[in-house]
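**Q** here you go, sequence then predicted model.
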Amino acid sequence: MPSVEVRGQSIRVKWWSGEYHLDDEGKPTRKKRYDSASGPEPGVPFADEDQAYNFGLDRESDVRNKRNRKRAPAPLRMGEYCDLWFKEVGLRSKSNTTYRSRLNAVIKPYWVQWTVDEITPIDYDAFRKYVTGKYSHNYSKNVLGVFKMLMDDAVVKYKLRDESPIVEQRRRGLYKKKQTRRVKRRLGIQSVHQLAVNAHTLWGFTGWTYIWTIAFTGMRPPGETYGLQRGYSSPHWPESEPDPELREESVQRYEALHALRVQYQTYREAGKPILAAPKYDSWRTLVIPPFLHGMHEALLASHDKPWTFLSMSGKPMLGANFFRDYWYPIRDGASERPARPRYERWARPAMPAVPEMAEEDIYRLRHWHKAKLDEPGDIPRVAVEARQGHELPGMEGVYSEVTVAMEERIVEYLQRVWEKEVVGAGLWTPAFPMPTPDDLLQSAPPLFSGLPVQEYE
């Protein structure tokens, strides 16, 4: 109940604000916070104690019915709010670029004349129709996702609205089945092999190893494959692991297995190389079959750079236009490139297209890896998802763990796939590059890139 105090010629009423005081850690205590007023409006005093008491009752009613949200001093325009939200949201460097682009290209121009609190569900529906009608499905979905986060934070975090204008309700009108995933073409190992052959024709032994690494580890291309350093590749890891505790644990666990470590991804932000954590902070160890370990041994013996995969010119892959100069010719094929004076090293035979991969992204190989592990039916789901860098939802994810026996089963199965479906089927494989005696006498190459620690996110 409100309390009324009379102080000389003034009357003051206090009521519970619906909130509690916070402790030093920002957690609510059991001590209530009270609001007070000396009149129904600023500068207007209460006429008597009854008016003050009734005013306090009204405020407590607002608290009980959740009408006590404190309004901003003035309506905030969407452009200002977008800038405020983006500054405080806290994203990785790569996501910063993506979110800033969606805000500046679509959201801010559309809502430039609006304030945050005046957007209604009807206004949002008009915006949604505008975006989906003008842009591709994926882009419009991402734009609407950012807008939803803007509105959710306007309600919960910044208290600029009572509720979001995005109303999610049960289906109305004519039923339309939601397309949750597009139908994928069947991708056989012969097609993956042809991709690897094309990669070898274009890129040499590095390309051959690159394709099989994605297909038999499920690493995310290109970020995680670009970020694979010599020290985290199976010929050196886990003995090269910088973390003593992880090194000791991993040396014991993988004594009889070959494994590489997904520790970083690399990309460019505003032209600057960034060394960051894997997507969703999905650090993980991937056991690999002996045939792939042998490829990595030969590949690392063929150069002395800290990165595992180098471009055709022997430089870090971040400097290459991967899709234009690598993936599209590998996937779609290319005509013969004859030798010319001063350009003999760029000569190559024609490469056939891989029809099953037409218009597909290289990410399709990661999906192929997941499907391949599902085929035998005896590899536990937790081991497959952990390999992909995913966490199982619910209590299954809390109580499940990947055991050494599961990883041994994965290695045994993938090695058998290679021996039966590639070698046993008589498919072509290249000779491994061998280092010369002079190469073997050189000092040990650097294990890690040497990018500054502050670039790590």
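**A** Yep, it's here.
**Q** can we go C-alpha only for contacts and neighbour counts from here?
**A** Noted.
**Q** residues contacting the longest helix anywhere in the chain, please?
**A** Assignment by DSSP state H gives helix 137-156 as the longest helix of the chain. If you take CA atoms under 8 Å, 6 or more residues apart in numbering as the criterion, helix 137-156 is touched by 82, 85, 99, 102-103, 106-107, 116, 128, 131-132, 159-166.
**Q** what do you get for stretch 208-222?
**A** 192, 195-197, 199-200, 225, 262, 286-288, 292, 295-296, 299, 309, 362-363, 365-370, 387-388, 414.
**Q** got another, please set it beside the one above:
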Amino acid sequence: MAYAEKRGRYWRGRYKLPNGKYGSVSEDDDGQPFRTKNAAKQYAAGLETDVNRKTFINPRDGRITVAEWSELWLESIDVGPISERGYRSRLKAVIIPEWGSVAMGDVSAVAVATWIKKIRQQYSLDHANGIVSTFRIMFDDAIKSKIRSDNPVPSRRSGRRGRFQPRPKTEKVIATPRQALLIARNAMSLRGFNEYVMVLTMAYTGLRIGEIAGIHRSHLALKDEGAGARIHMAHQSQYVDGSFTEIDPKYGSGRGLIIPQFLADLLQQLLDSRPESEWVFTAPNGGRLLRGGGWYKSTWHPIVEGCGARPSGYGGMPAHAGLRPVLGVEGLTPHGLRHSEKVWLDEEGHPKVAVEARMGHTLPGVEGTYSHVTLGMELKIAASLQGLWEQSQRLVVGRREFGPLPPPLAVNRS
């Protein structure tokens, strides 16, 4: 039975724990000491009631700091290496510097709301949301571990107070088949046949950039024996702990993708041009394909947004006459080509189950249980993509497709 006892100027409550021993509490939920015997006893009695109802959270457990809990939490999670790296990066760079020394039980919803407002002013929307999501998941697991009973980090679905601010709508930039061809031609001019085929492969398969980099020669079945030419996507290439390695595809979405005949022909030409290479797509020097920030700067952005004439000696690369930007796809990312193929197939009216399977997704609910992909559906997708490719070859009359050539790049010879 709960009781109170005098401790100097104040009182503390005593209550029976689940293990039969007695615990003590010296402060209320606001951190204020108990000034009367009755206040201490009533609070302890409430905790004892929680013990009997099996909803008890030991106030002492909440004294572990955010930094201490984050270390335990990181050791406990079982996620892919890319997700874990993201969690560790957000914790180290943003969360721990702000909250590391604070006890888990002292993190309040008001303080968190103020912090979220601040980081959304400092970082991009996606990065800020990733930081908040990591903090929220940490507290979700803290609740399961009886560290505290509530989550002070609001979910996106939770109610909010204050003035209404509509969420900014971020439209994904997508390309038409014609624009994808023009980007590929720019890639050919800048980096050669390898880059040309790679851009078209992204556009006509919907593969992610990491999946593209992980395609081996053995993953291609380019001879159509009645079931279509295919790419068997088994893994993706990523940096893990500073090393370039192969990991499972995102969401375990390994799959065999039927491809249109034109793409099978291009891939065969690429393989024939370097029979010694294990990889389908390689770096300019023939080594393993690396797609990091340097590639985006030196290759992707120029083939989409154009680049000025490059004199000999610029960045150690050969001279180039420059590329004109493809109009209408400003800000397009490689992942935007994945979105583009999804739009093309939706416009062609293919069954949702077949389109989502091609993207590596699973339909939820009853539709996903009872819908199935057939070979006939896949062959129709390949035929549609072949038709889109052939249409993209037609010259567009009366419409500008390229912007003006950017100014030449100067070489600093000082």
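**A** Perfect, thanks for sending it. Note that the structure is predicted; figures quoted are calculated from it, not measured.
**Q** what TM-score do we get after superposing?
**A** In this superposition the chains share a TM-score of 0.78, using TM-score structural alignment, normalised by the length of structure 2; 357 aligned residues with a CA RMSD of 2.9 Å.
**Q** follow-up on the earlier one: after the longest helix of structure 1, next one along is what?
**A** Using DSSP states H and E, the next helix or strand after helix 137-156 of structure 1 towards the C-terminus is helix 189-203.
**Q** for that following helix, grab the matching residue range in structure 2.
**A** The aligned range for helix 189-203 of structure 1 in structure 2 is 177-191, by TM-score structural alignment.
**Q** stretch 352-363 of structure 1 too?
**A** Using TM-score structural alignment, stretch 352-363 of structure 1 pairs with 324-335 in structure 2.
**Q** how about the secondary structure of the residue mapped onto residue 207 of structure 2 from structure 1?
**A** Residue pairing (TM-score structural alignment): residue 207 of structure 2 is matched to residue 219 of structure 1. State at residue 219 of structure 1, reduced to three classes by DSSP: H, G, I helix; E, B strand; the rest coil: coil.
**Q** show the contacting residues for residue 15 of structure 2.
**A** Per CA under 8 Å, 6+ apart, neighbours of residue 15 of structure 2: 1, 2, 3, 22, 23, 24, 44, 45, 47, 48.
**Q** to what extent is the fifth one buried, counted in neighbours?
**A** Residues within reach of residue 23 of structure 2, counting by other CA atoms under 10 Å, total 18.
**Q** just the last one next, same as before
**A** Counted with other CA under 10 Å, residues neighbouring residue 48 of structure 2 total 23.
**Q** find the residue at the geometric middle of structure 2.
**A** residue 83 (8.1 Å; CA atoms, centre = their mean).
**Q** list the residues that contact it.
**A** Taking CA under 8 Å, 6+ apart as the definition, residue 83 of structure 2 has no contacts.
**Q** mind running it again at 10 Å?
**A** Neighbouring residues of residue 83 of structure 2 by CA atoms under 10 Å, 6 or more residues apart in numbering: residue 89.
**Q** distance check, the corresponding residue of structure 1 for it against residue 264 of structure 1.
**A** Using TM-score structural alignment, the equivalent of residue 83 of structure 2 in structure 1 is residue 95. Distance, residue 95 of structure 1 to residue 264 of structure 1, using CA to CA, to the nearest Å: 16 Å.
**Q** same check on residue 171 of structure 1?
**A** 43 Å.
**Q** all helices of the stretch 251-400 of structure 2, in order?
**A** Listed in chain order, the helices of the stretch 251-400 of structure 2 (DSSP state H, counting those that start in this stretch) span 261-273, 293-295, 301-305, 334-347, 352-359, 365-370, 375-392.
**Q** what segments of the stretch 1-150 of structure 2 are strands?
**A** 3-7, 10-16, 22-25 (DSSP state E, counting those that start in this stretch).
**Q** mean neighbour count, the ones you listed: which tops it?
**A** Stretch with highest mean neighbour count among the strands of the stretch 1-150 of structure 2: strand 10-16 (a mean of 22; mean count of other CA atoms under 10 Å).
**Q** can you get me a residue count around whatever residue of structure 2 lines up with residue 417 of structure 1?
**A** Using TM-score structural alignment, the equivalent of residue 417 of structure 1 in structure 2 is residue 388. Neighbour count of residue 388 of structure 2, defined by other CA under 10 Å: 18.
**Q** quick one, what contacts residue 388 of structure 2?
**A** 176, 177, 178, 204, 260, 344, 348, 382.
**Q** circling back to that earlier point, tell me the one among the contacts of residue 15 of structure 2 nearest to residue 167 of structure 2.
**A** Nearest to residue 167 of structure 2 among the contacts of residue 15 of structure 2 is residue 47, at 41.3 Å by CA to CA.
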